[in-house]
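>>> My questions are about this predicted structure, shown below with the sequence.
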Amino acid sequence: MYAPIMIVMQYQLPLPSDYDVSTLRDRIPAIGARFDNLPGLGFKAFLLREQGVNGSPLNQYAPFYVWTDPAAAGAFLWDGASGGFTGVVGKYGRPAAQIWITGGYHRGAGFGAPVTHAVRVVTPVPADIDPAETATATRETVDKRLDEADLHSMTWAIDPRTWELLTFTMHTKRPDVSEGELYEVPYVSAPNETALQPA
């Protein structure tokens, strides 16, 4: 028997180089409260990058979602409800919403402490590699990392259109990063985190 399908979704919104990121940082908790009871949402991490901080080359707002119910993800994107994607389109224009099928979500040793940072790594799945091999290797990597003291949680997923592997880690303090994108996380809404499934 298979676990229910979970969907990862992210859209990345570049902000002007002279944008005052602190104003958005201050608004995010109020925005996040609107998602704290949203049905079908495992969690939403509010991600920020600020130009010149943590090595970021740009200002960026890049919300990251893991949905426990694909229908809820669809409703968020196109049912026009207040607080949904319609609000994003009205303020920022219509960004591309990246979608991955989630392989697993796992709590780390730091789960329960406030999240401060996140790291997103996207790597291609080589054309000559069976995706099942990539999934097995990723599960093994996840298992080896869950004891890291400052690791809150880890999500991995694959985009079967581009055949890219996504790993997304949330941390309770700033991690050392050798690859991927490092984000500040001012807020996490997690109304249905307990429904997220490991794989």
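Arrived safely, thanks for sending.

>>> Only C-alpha atoms from now on, for both contacts and neighbour counts.
Will do.

>>> quick one: the residue sitting nearest the centre point of the chain and Thr86, what's the gap?
In the chain, the centroid-proximal residue (CA atoms, centre = their mean) is Phe64; its distance is 3.2 Å. Counting by CA to CA, to the nearest Å, the gap from Phe64 to Thr86 is 17 Å.

>>> repeat for Phe168
26 Å.

>>> biggest helix in this structure by residues?
Counting residues, the longest helix found in the chain (DSSP state H) is helix 131-145.

>>> So which bits of that one are buried?
Across helix 131-145, burial judged by 16 or more other CA atoms under 10 Å covers Pro131, Ala135, Thr138, Arg139, Val142.

>>> Any chance of CSV for those, columns distance to Tyr183?
Below are these laid out as CSV (distance: CA to CA, whole Å):
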residue, distance to Tyr183
Pro131, 28
Ala135, 25
Thr138, 22
Arg139, 23
Val142, 20
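
>>> Tell me the one of those residues nearest Pro29?
Val142 (29.6 Å; CA to CA).

>>> Could you pull up the residues touching the closest one?
Counting by CA atoms under 8 Å, 6 or more residues apart in numbering, Val142 touches Met154.

>>> Ok, Pro124 next?
Thr162, Trp163, Glu164, Leu165.

>>> could you say what helices and strands the helix or strand containing the last one packs with?
Using DSSP states H and E, Leu165 sits in strand 164-171. The helices and strands touching strand 164-171, judged by 3 or more CA pairs under 8 Å, 6 or more residues apart in numbering; DSSP states H and E, are strand 117-124, strand 151-159.

>>> Included below, for side-by-side comparison, is a second structure:
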Amino acid sequence: MHAMQYEITLPADYDMEIIRRRVATRGHLLDDFSGLGMKAYLIRERGGVSPVNQYAPLYLWSAPEGMNAFLWGPGFQGIVDDFGRPEVRHWTGLSFREGPATGALARTAVRRRERIADTLRPADAVEAALEENSRSALAPGAVATALAVDPRQWELLHFTLWEHEPPEGPGDRYEVLHLSAPERGRLGSGRQW
């Protein structure tokens, strides 16, 4: 599994209905994309808990060939044509777990990026994060959770989809506009090694 995300931060007065219409008319195009485990079409709107308007889809790839086909194909080129070329972050997958609400419609997502302190052994930090991921996957309302790491930056990515507003806690909160999950079953279950 590979995780990938790009963030398109939009002006404070941007009409987010434009993004909603974009996802409503184009989101289904990845519903059967080979190599894609899951794509969560995520937005944040300025005010409330978000300081910005942002479109920030997050992908979980079941195969690197799918990620490459997307990045070098017409799908990502559409983003580049409409918004410019964003920085694409990616992480190596550590764990994926379905939650108790696995069959429910994901409405909210929480993404938390956490730097692994230089004073910690990377393996110890990953073990602690795996335990946290397992607990998160058992929470009422959790649809699915993923954990990944960027070893270049020594950064952990915690990601959870929820069927309702999630419990209070750290991380960026997003509204899920659509979920494409053609190869969700190929993301595996639990630890990725």
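Thanks, I have the structure now. Only a predicted model underlies this, so the values are computations on that prediction, with no experimental measurement involved.

>>> on that earlier part again, can you find the partner of the residue nearest to the centre of structure 1 in structure 2?
Residue pairing (TM-score structural alignment): Phe64 of structure 1 is matched to Leu58 of structure 2.

>>> that older thread, show the contacting residues for the residue nearest to the centre of structure 1.
Here Phe64 of structure 1 is in contact with Val8, Met9, Gln10, Tyr11, Lys44, Ala45, Phe46, Leu47 (criterion: CA under 8 Å, 6+ apart).

>>> can you rerun that using 7 Å?
Going by CA atoms under 7 Å, 6 or more residues apart in numbering, Phe64 of structure 1 touches Met9, Gln10, Lys44, Ala45, Phe46.

>>> again, but for Met170 of structure 1
Neighbouring residues of Met170 of structure 1 by CA under 7 Å, 6+ apart: Val115, His117, Ala118, Val119, Leu151, His152, Ser153, Met154.

>>> what does Phe111 of structure 1 give?
His152, Ser153.

>>> And it, what's its match in structure 2?
Per TM-score structural alignment, Phe111 of structure 1 is aligned with Thr102.

>>> now its match: how far from Asn133 of structure 2?
15 Å.

>>> And Ile8 of structure 2, by the same measure?
From Ile8 of structure 2 to Asn133 of structure 2 the distance is 27 Å (CA to CA).

>>> Could you do Phe83 of structure 2 as well?
For Phe83 of structure 2, the distance to Asn133 of structure 2 equals 33 Å [CA to CA].

>>> Please apply the same query to Glu165 of structure 2.
Taking CA to CA, one finds Glu165 of structure 2 at 18 Å from Asn133 of structure 2.

>>> Break down structure 2 into its strands, ranges please.
2-6, 8-10, 36-44, 53-55, 58-61, 88-98, 108-115, 142-150, 155-162, 172-180, 190-191 (DSSP state E).

>>> export those strands to JSON lines and tack on distance to Arg21 of structure 2?
Output for those, formatted as JSON lines (distance: least, CA to CA, whole Å):
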{"stretch": "strand 2-6", "distance to Arg21 of structure 2": "19"}
{"stretch": "strand 8-10", "distance to Arg21 of structure 2": "15"}
{"stretch": "strand 36-44", "distance to Arg21 of structure 2": "12"}
{"stretch": "strand 53-55", "distance to Arg21 of structure 2": "12"}
{"stretch": "strand 58-61", "distance to Arg21 of structure 2": "18"}
{"stretch": "strand 88-98", "distance to Arg21 of structure 2": "23"}
{"stretch": "strand 108-115", "distance to Arg21 of structure 2": "18"}
{"stretch": "strand 142-150", "distance to Arg21 of structure 2": "24"}
{"stretch": "strand 155-162", "distance to Arg21 of structure 2": "22"}
{"stretch": "strand 172-180", "distance to Arg21 of structure 2": "10"}
{"stretch": "strand 190-191", "distance to Arg21 of structure 2": "35"}
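
>>> For Leu30 of structure 2, which of the ones you listed is the nearest?
Between Leu30 of structure 2 and those, the shortest separation by CA to CA is 6.0 Å, and it involves strand 172-180.

>>> Now do the closest one against strand 155-162, angle only.
Interaxial angle, strand 172-180 of structure 2 versus strand 155-162 (axes from the mean of the first three to the mean of the last three CA atoms, to 10 degrees): 70 degrees.

>>> Pull up the aligned stretch in structure 1 for strand 172-180 of structure 2.
Strand 172-180 of structure 2 maps onto residues 181-189 of structure 1, going by TM-score structural alignment.

>>> Out of all residues in structure 2, which is the farthest from the middle?
Thr119 (27.7 Å).

>>> if we can go back for a sec, which among the contacts of Phe64 of structure 1 count as buried?
Here, 16+ other CA under 10 Å leaves Met9, Gln10, Lys44, Ala45, Phe46 buried among the contacts of Phe64 of structure 1.

>>> Please pull up the equivalent of Ile8 of structure 2 in structure 1.
That one, Ile8 of structure 2, aligns with Leu13 by TM-score structural alignment.

>>> Can you point out the buried residues in stretch 74-92 of structure 1?
Neighbour-count burial for stretch 74-92 of structure 1 [16+ other CA under 10 Å]: Phe76, Leu77, Gly84, Phe85, Thr86.
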